[in-house]
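1. A predicted structure for the sequence below; I have some questions about it.
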Amino acid sequence: MEKFTVTPRFCETDALGHINNTSYFIYLEDARIKFFQSLGYSMNLSDWKFILASTKCDFINQGHFNQKLTVSTYIKKISNKSFHLEHEICCEETNQMIATGNAIIVFFNFQEQRSEELPDHLREELERHLVVK
């Protein structure tokens, strides 16, 4: 499981005083990027291999400005051309679940504009992050 910490900025909150729902999708995107980097993939856009097919976020408890949040990412499912990422966002201090999210990522050839089978080396890396719950 890959983890990183985010500290919500004041501009990421709304008039109700909690983190705005759109901000969570930014945290999930950061988690995906960090996850791809942990797999050894370059952030060079001329050689980008992934496309986001679907994403979702469920808001469990309120998060607030300057609260330290831990974003954990793991693999839930691996298919022939795609994989499912799961995310958990927890308060670092209390371990209270703040939000959960998921994303379906497709291995994609941008030159040919089509999905491709996951290469063996990627599948092996993904299997190391597979968590069955």
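-> Looks like it arrived, so ask away.

2. When you work out contacts or count neighbours from here on, use the C-alpha atoms and nothing else.
-> Will do.

3. what does the longest strand along the chain contact?
-> Counting residues, the longest strand found in the chain (DSSP state E) is strand 97-109. With contact meaning CA atoms under 8 Å, 6 or more residues apart in numbering, strand 97-109 is reached by 28, 49-63, 81-91, 114-118.

4. take a look at this one as well, against the first:
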Amino acid sequence: MSEDNRKLLLETRIPVRWGDMDAYGHVNNTIYFRYFEQARVEWLESQGSRVSPEEPVGPVIINASCTFYAPVNYPATVIVKMYGGEPGRTSVMTWYELFVEGEDRLYADGAAKTVWMDTRTGKSSPLPDTIRLIFD
């Protein structure tokens, strides 16, 4: 799917915490994945999907990536834009852009493939209709 076919699903603001910093004085690279995760969970919950081990079917990440363009420093608020597309039988692709509030510069971007899984069997499960309809 080309970038032109991606659909903006969510934009969220997340305050950078002092504890997000590493020894170099900028946000640790692992935290960017947490920011993307927060956006994904907010979006999933807005679509009626509970992210809980008690649910019989739930979304899991099978692949995630991030490209870092510039360091984020405390204090700041990051803006994460989440895009989606390419729904398959059991999965959907998501992409992320990370900005710092008040700036136009792209600080990082990334992607994640989310698969719906039957939590009892560990096997993939069909994508929920509520999610699939977003991309039709």
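-> Received it, and whenever you're ready, just let me know what you need. The structure displayed is predicted, hence computed values, not measured ones.

5. what residue of the second structure matches up with Glu112 of the first structure?
-> Under the alignment defined by TM-score structural alignment, Glu112 of the first structure corresponds to Thr121 in the second structure.

6. err, Ile26 of the first structure, not the other one
-> The equivalent of Ile26 of the first structure in the second structure is Arg34 (alignment by TM-score structural alignment).

7. Okay, and which of the contacts of strand 97-109 of the first structure map to strands?
-> Using DSSP E, the subset of the contacts of strand 97-109 of the first structure located in strands is 50-59, 82-91, 114-115.

8. follow-up on the earlier one: let me know the helix or strand that the match of Ile26 of the first structure is in.
-> Here Arg34 of the second structure sits within helix 29-46, counting by DSSP states H and E.

9. angle of that helix against strand 57-68?
-> Here helix 29-46 of the second structure points in a direction 140 degrees away from that of strand 57-68 (axes from the mean of the first three to the mean of the last three CA atoms, to 10 degrees).

10. Does the residue lying farthest from the centre of the first structure belong to a helix, a strand or coil?
-> Here the centre of the first structure is the reference, and by CA atoms, centre = their mean the most remote residue is Ala15, at 26.3 Å. At Ala15 of the first structure, secondary structure determined by DSSP: H, G, I helix; E, B strand; the rest coil is coil.
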